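**Q** sequence unavailable; structure follows:
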């Protein structure tokens, strides 16, 4: 009886690991095809990979776009036949159980140099979709002081405006 239980647990564990690997591959494919759709300026394919309430946070402090706002921003870029080109050079995908959500981070080769993307994917009707994406420019630690000085005036102005809204 013990041997049957152990064998059953081994098979179950293997099945769970294989299932999680399949989910990781599916998420990987969605993210790669999302980036490819932007490179191809395929507006419908790009936004089809996001949830209807998807959020995109860009590199500028003012870029907190809900799905419809992001569509409006992106449409002219896609219509010109050139959106942006991001190629993942490293990606990590995490989840507790791959039931309905997972999160990820990725290093990207872009026209801005190395960037970092991170976000959350949700399973919608059996398909993984991007619910939240954050894009940031990767800044080497030795260049942070220089960057902070460069953006100081703009940050001060924006911070004052945001504090005045509260």
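**A** Sure thing, it's come through. Here the structure is a predicted model, which is why all the values come from computation and not from measurement.
**Q** when you work out contacts or count neighbours from here on, use the C-alpha atoms and nothing else.
**A** Will do.
**Q** helices along this structure, start to end?
**A** Per DSSP state H, the chain carries helices over the ranges 2-39, 43-48, 67-79, 144-165.
**Q** just the buried residues of the shortest one, please?
**A** Counting neighbours by 16 or more other Cα atoms under 10 Å, one finds that the buried residues in helix 43-48 are 43, 45-47.
**Q** and what of stretch 87-102?
**A** The neighbour-count check on stretch 87-102 (16+ other Cα under 10 Å) flags 87-88, 93, 95, 98, 101-102 as buried.
**Q** against that first model, consider the following:
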């Protein structure tokens, strides 16, 4: 009887450990479908801005998302970004970003993804990057970073052009 109890206890422990270690991994076909859905979300997000469709644009962002713009002061939660953006959308002219290329990566369980994209914008060539989360089988933007791309041969001129504003901005962080 004692041997049976030991065997059952050992079997339950072993079975429990195997259950905990089993992580569902997406197959390539499922990852490809997720990438298509994510690409569509991002395409529609950019199109909503170009059409000044405020609700459609912000519906693609999660309630606790973050948008980081090109200015050092532009680190907004969704409500702050909505407040900043509303006047542009209300005038019927927000911004227009056309994707030139996009790379999407998905974790093995399919609950979050990250991406980078090269964009044609009114500011010239920019780069966007971000994170999306799969919430109830719907991809939501959690974090987006927009940056202006600067050719290496032009960086000295840009550094010089922004030197005055940077010195004023950096005073906020000095003690």
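**A** All right, it came through fine. Quick caveat, the model's predicted, so the values are computed rather than measured.
**Q** before we move on, the earlier item: out of the helices of the first structure, nearest to residue 54 of the first structure?
**A** helix 67-79 (5.0 Å; Cα to Cα).
**Q** contact partners of that closest one?
**A** 38, 41-43, 47, 52-56, 83 (Cα atoms under 8 Å, 6 or more residues apart in numbering).
**Q** if we use 10 Å, what do you get?
**A** 37-44, 46-47, 50-58, 63-65, 82-84, 131-132 (Cα atoms under 10 Å, 6 or more residues apart in numbering).
**Q** returning to that earlier point: kindly indicate which of the buried residues of helix 43-48 of the first structure lies nearest residue 108 of the first structure.
**A** residue 46 (17.0 Å).
**Q** just give me the match in the second structure for the closest one.
**A** Per TM-score structural alignment, the equivalent position to residue 46 of the first structure in the second structure is residue 57.
**Q** how about the contacts made by its match?
**A** 41-42, 44-51, 82, 89.
**Q** if any of those are buried, put those into a ChimeraX selection.
**A** Buried residues among the contacts of residue 57 of the second structure (16+ other Cα under 10 Å), as a ChimeraX selection:
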select :41,42,45,46,47,48,49,50,51,82,89
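**Q** returning to what we had before: now, the buried residues of stretch 87-102 of the first structure that are in strands?
**A** Counting by DSSP state E, these place 87-88, 93, 101-102 in strands.
**Q** with distance to residue 110 of the first structure as added columns, please give these in JSON lines.
**A** JSON lines is the format used below for those (distance: Cα to Cα, whole Å):
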{"residue": "87", "distance to residue 110 of the first structure": "7"}
{"residue": "88", "distance to residue 110 of the first structure": "9"}
{"residue": "93", "distance to residue 110 of the first structure": "20"}
{"residue": "101", "distance to residue 110 of the first structure": "27"}
{"residue": "102", "distance to residue 110 of the first structure": "24"}
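**Q** quick check: the aligned residue for residue 75 of the first structure in the second structure?
**A** Aligned partner of residue 75 of the first structure by TM-score structural alignment: residue 86.
**Q** are any of the contacts of helix 67-79 of the first structure buried, and which?
**A** Burial by neighbour count, 16+ other Cα under 10 Å: within these this picks out 37-43, 46-47, 50-51, 54-58, 64-65, 83-84, 131-132.
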